[in-house]
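Asks: just need the structure, nothing else, for what follows:
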Amino acid sequence: MAKNSSCKTCESETCSAKEPRGDESIEDFLERQALAERLCRIRHKLLVLSGKGGVGKSTVAANLAVSFATQGFRTGLLDIDLHGPSIPKLLQLEGRTLDLHQSAMEPVTVELPSLSGRGKGEGQAPVPIPESHPHPTLSLEGRGVLKVISIGFLLRNADDAVIWRGPLKMGVIKQFLRDVEWGELDYLVVDSPPGTGDEPLSICQLMPEADGAVVVTTPQDVSVTDVRKCITFCRQVKMPVLGVVENMSGFACPHCGKTTDLFKSGGGERMATEMAVPFLGRIPIDPAVVESGDAGRPVVSHYADSPSAVAFAQVTAAIRQRIEEQRHAH
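Replies: So this is what the prediction gives:
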């Protein structure tokens, strides 16, 4: 169960949002408390990071979130890649807009097919839940529900460019956390842009109690080198690293399913060992991922028996295990 949603009745003795800090103004304190109350209703918070662009980070984030949701967990997906939001495309949500109710925003809610009984090539695209749905926050029998927020839902045109500096980015990310009606969630997956700039720094400052970061790399040295910096960044901002995912690791033949190392593999695992962080698994280069991504159909639900979908399921299980290990360690 999520923590108490009201700071006034919260029984936690360590919560920093119960009382103002030093010379903190009442306005700043109330804003910080509102953010804390929202985040207290989210049990687990995961950041998906990478030091390099083009490694498939958004694809990993989307499929992890869908995997959690199709397993029956109440799941949210927050896209803070403000300059290049990919989540609307990956989930066939292009053209959707956010509903604004007074001071709160309603996330776009999609209904996902259950993984049970789905074979390769079977499944369906996410289905946006209509506003008249009687229980938009509850999973239906055999199905999962995913709540999604992206800057892409606020753009009038998909070709519009977001040209913002740091303070404005911080403000928007804070709004996405504080002013969105996320409700009670088991998991919130945050898709961050590549690098260690404003957006990753902002989300780490706003969610210091997050379970940790899932760091995505490809096997090549040029990617691994930059991802090392990402792990160093996490350590400097005191964000736990749940582990490393090696994406595009080998080619999965669409005919026989056998994986062949077209380029190389193992670079991410070696780097994880050298940096003393867990290795969560490999995702192969799979034509099903390309097809499903372009069609807005998550591979974990549309091609449930494909090599990549099986790999995502294993990574999801490894993440859950890591979270449990951390919980028992504390």
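Asks: alpha carbons only for contacts and neighbour counts from here, please
Replies: Will do.
Asks: where do the strands sit along the stretch 151-300 of the chain?
Replies: Under the criterion DSSP state E, counting those that start in this stretch, strands of the stretch 151-300 of the chain are mapped to 185-191, 212-217, 241-252, 259-260, 279-285.
Asks: can you tell me which of the ones you listed is most buried?
Replies: Of the strands of the stretch 151-300 of the chain, the one with the most neighbours on average (mean count of other C-alpha atoms under 10 Å) is strand 212-217, at a mean of 28.
Asks: which residues sit against it?
Replies: Residues outside strand 212-217 that contact it (C-alpha atoms under 8 Å, 6 or more residues apart in numbering) are 45-52, 55-57, 60, 223-224, 227, 230-231, 234, 239-247, 268.
Asks: tell me, what residue is most central in the chain?
Replies: V189 (2.5 Å; C-alpha atoms, centre = their mean).
Asks: can you show me the helices along the chain?
Replies: For the chain, the helices defined by DSSP state H cover 26-39, 57-70, 87-90, 166-178, 198-206, 221-236, 267-274, 287-295, 299-302, 307-329.
Asks: how far does the first one sit from the chain's center?
Replies: Shown here is helix 26-39, whose average C-alpha point lies 23 Å from the average C-alpha point of the whole chain (C-alpha atoms, centre = their mean, to the nearest Å).
Asks: pull out the buried residues from that helix.
Replies: 29-30, 32-39 (16 or more other C-alpha atoms under 10 Å).
Asks: closest one to Q314 out of those residues, please.
Replies: L39 (27.2 Å; C-alpha to C-alpha).
Asks: thought the closest one was touching L185?
Replies: No: using C-alpha atoms under 8 Å, L39 is not in contact with L185, being 9.4 Å away.
Asks: okay, the helices of the chain, which one's buried deepest?
Replies: helix 299-302 (a mean of 30).
Asks: give me the packing partners of that one, helices and strands only.
Replies: helix 57-70, helix 287-295, helix 307-329 (3 or more C-alpha pairs under 8 Å, 6 or more residues apart in numbering; DSSP states H and E).
Asks: what would these look like in TSV with distance to L82?
Replies: Output for the helices and strands packed on helix 299-302, formatted as TSV (distance: least, C-alpha to C-alpha, whole Å):
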stretch	distance to L82
helix 57-70	12
helix 287-295	19
helix 307-329	25
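Asks: between these, which gets nearest to D159?
Replies: Taking the helices and strands packed on helix 299-302 one by one with C-alpha to C-alpha, helix 287-295 is closest: 17.0 Å.
Asks: just how off-centre is that closest one within its chain?
Replies: 19 Å.
Asks: try stretch 218-232
Replies: For stretch 218-232, the distance to the chain centre is 20 Å (C-alpha atoms, centre = their mean).
Asks: picking up where we left off before, what's the closest of the helices and strands packed on helix 299-302 to G95?
Replies: G95 sits nearest to helix 287-295 of all these, at 14.5 Å, using C-alpha to C-alpha.
Asks: can you list contacts of the closest one?
Replies: Contacts of helix 287-295 (C-alpha under 8 Å, 6+ apart): 59, 89-92, 252, 254, 298-299, 302-303, 306, 308.
Asks: for comparison, sequence B:
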Amino acid sequence: MEAAAEPGNLAGVRHIILVLSGKGGVGKSTISTELALALRHQGKKVGILDVDLCGPSIPRMLGSQGKAVHQCDQGWVPVFVDQEQSISLMSVGFLLENPDEAVVWKGPKKNGTSDEHMATMEALRPYRPLGALVITTPQAVSVGDVRRELTFCRKTGLQVIGVVENMSGFVCPHCAECTNVFSRGGGEELAQLAGVPFLGSVPLDPELTRSLEEGRDFMQEFPKSSAFPALTSIAQKVLNGIPALFS
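Replies: Just a heads-up that it's a prediction; the model follows:
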């Protein structure tokens, strides 16, 4: 988060999107990873800053676990996920000597969730972030927490690009039937109440889970998956909304 405050570090970045929730375990890393892959397949270059300090999982999701970052005069050099260098990634996970090592920070290095969000916002404010992608799951307890995150965005002047409902039903690997394990519609209702766009629902899909665990490109390898059209649609809506967000 502090690196963003250095002048020039983000000079070549055209659009900055924050993926937020206000609740753990809703799939921020999953949506961030799949959105990056979807945008890459649409010809975009994407950089991911994984600020999950205690459970950095995106390096594994992108098959980059164990790679090393290097330091230069301008700071840390991110890891390129693919040979084309279309996705770059920076994560605290690259700074640990082994994947089982824990990050033990306290005091000024590790604050509460709101403090971390405020620190991120203040560091990025000079670069005019495009907005926030807010992730929820269908359950009422998740929707309640995410409602407070939308309030945070409003109070800090961060525009909400849209709400994504993750884990919206479970896709049977045998018959492809989608069952609403938790519930459905909480994310869409939340978006309507808050007056922000609803970008779509992403079901729990065993193929998506397997691709994340194995660090494979889900967008390329599982085009017939039930989660595929949902993720590609969300990515397209983000791209379509960019001109309007600048007006």
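Asks: where does the TM-score land?
Replies: After superposition, the two chains reach a TM-score (TM-score structural alignment, normalised by the length of structure 2) of 0.91; 244 aligned residues with a C-alpha RMSD of 2.2 Å.
Asks: ok, which pair from the contacts of helix 287-295 of structure 1 is furthest apart?
Replies: Most distant of the contacts of helix 287-295 of structure 1, by C-alpha to C-alpha, are Q92 and A252, 24.6 Å apart.
Asks: hang on, the earlier thing: so which of the helices and strands packed on helix 299-302 of structure 1 is nearest P219 of structure 1?
Replies: Among these, helix 57-70 sits nearest to P219 of structure 1 (C-alpha to C-alpha), with 13.6 Å.
Asks: equivalent range in structure 2 for that closest one?
Replies: Mapped onto structure 2 using TM-score structural alignment, helix 57-70 of structure 1 covers residues 28-41.
Asks: chain center to the matching stretch: distance?
Replies: 7 Å.
Asks: what's the answer for stretch 197-212 of structure 1, then?
Replies: Computed by C-alpha atoms, centre = their mean, the chain-centroid distance of stretch 197-212 of structure 1 equals 13 Å.
Asks: how far away is the equivalent of S211 of structure 2 over in structure 1 from E269 of structure 1?
Replies: The alignment partner of S211 of structure 2 in structure 1, by TM-score structural alignment, is S292. In this structure, S292 of structure 1 and E269 of structure 1 are 26 Å apart, going by C-alpha to C-alpha, to the nearest Å.
Asks: go on, G171 of structure 1?
Replies: Taken as C-alpha to C-alpha, the span from G171 of structure 1 to E269 of structure 1 is 36 Å.
Asks: one more: L64 of structure 1?
Replies: 19 Å.
Asks: now do N157 of structure 1
Replies: 40 Å.
Asks: then A309 of structure 1?
Replies: Following C-alpha to C-alpha, the distance that separates A309 of structure 1 from E269 of structure 1 is 20 Å.
Asks: cool, and A36 of structure 1?
Replies: Taking C-alpha to C-alpha, one finds A36 of structure 1 at 36 Å from E269 of structure 1.
Asks: tell me the residue in structure 1 aligned with E116 of structure 2.
Replies: Checking TM-score structural alignment: E116 of structure 2 goes with E199.
Asks: doesn't L49 make contact with its match?
Replies: No: using C-alpha under 8 Å, E199 of structure 1 is not in contact with L49, being 10.4 Å away.
Asks: export the helices of structure 1 to CSV and tack on distance to P136 of structure 1?
Replies: CSV is the format used below for the helices of structure 1 (distance: least, C-alpha to C-alpha, whole Å):
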stretch, distance to P136 of structure 1
helix 26-39, 18
helix 57-70, 14
helix 87-90, 19
helix 166-178, 19
helix 198-206, 27
helix 221-236, 35
helix 267-274, 39
helix 287-295, 24
helix 299-302, 20
helix 307-329, 24
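Asks: can you say which of these is nearest to D79 of structure 1?
Replies: helix 87-90 (6.6 Å).
Asks: matching residues in structure 2 for that closest one?
Replies: Using TM-score structural alignment, helix 87-90 of structure 1 pairs with 58-61 in structure 2.
Asks: which other residues reach the matching stretch?
Replies: 29-30, 33, 50, 65, 89, 91, 93-94, 211-216.
Asks: 10 Å - rerun?
Replies: Outside stretch 58-61 of structure 2, the residues that touch it by C-alpha atoms under 10 Å, 6 or more residues apart in numbering are 28-30, 32-34, 48-52, 64-67, 79, 81, 89-94, 99, 209-217.
Asks: how much space between the aligned partner of S91 of structure 2 in structure 1 and D286 of structure 1?
Replies: Correspondence of S91 of structure 2 to structure 1, assessed by TM-score structural alignment: S150. Distance of S150 of structure 1 to D286 of structure 1, given as C-alpha to C-alpha: 26 Å.
Asks: now D211 of structure 1
Replies: Counting by C-alpha to C-alpha - D211 of structure 1 and D286 of structure 1 are separated by 29 Å.
Asks: kindly report the same for E209 of structure 1.
Replies: 35 Å.
Asks: more neighbours: which of the two?
Replies: A count of neighbours by other C-alpha atoms under 10 Å puts D286 above the other of E209 of structure 1 and D286, at 22 against 15.
Asks: roughly how far apart are that one and V214 of structure 1?
Replies: 21 Å.
Asks: cool, G54 of structure 1 as well?
Replies: As for G54 of structure 1, its distance to V214 of structure 1 is 16 Å (criterion: C-alpha to C-alpha).
Asks: same deal with L77 of structure 1?
Replies: For L77 of structure 1, the distance to V214 of structure 1 - C-alpha to C-alpha - is 14 Å.
Asks: how about L150 of structure 2, what's its match in structure 1?
Replies: Per TM-score structural alignment, L150 of structure 2 is aligned with I231.
Asks: show me the contacts for the closest residue to that match other than its chain neighbours.
Replies: Nearest non-adjacent residue to I231 of structure 1, counting by C-alpha to C-alpha, 6 or more residues apart in numbering: V241, 7.2 Å away. Going by C-alpha under 10 Å, 6+ apart, V241 of structure 1 touches 46-47, 49, 211-215, 230-232, 234-235, 276-278, 322.
Asks: V241 of structure 1 maps to what in structure 2?
Replies: Per TM-score structural alignment, V241 of structure 1 is aligned with V160.
Asks: and what of W164 of structure 1?
Replies: Mapped onto structure 2 by TM-score structural alignment, W164 of structure 1 lines up with W105.
Asks: you'd agree its match is up against G112?
Replies: No: with contacts counted by C-alpha atoms under 10 Å, W105 of structure 2 stays clear of G112, the gap being 11.6 Å.
Asks: tell me how many other residues crowd M105 of structure 1.
Replies: Residues near M105 of structure 1, counting by other C-alpha under 10 Å: 18.
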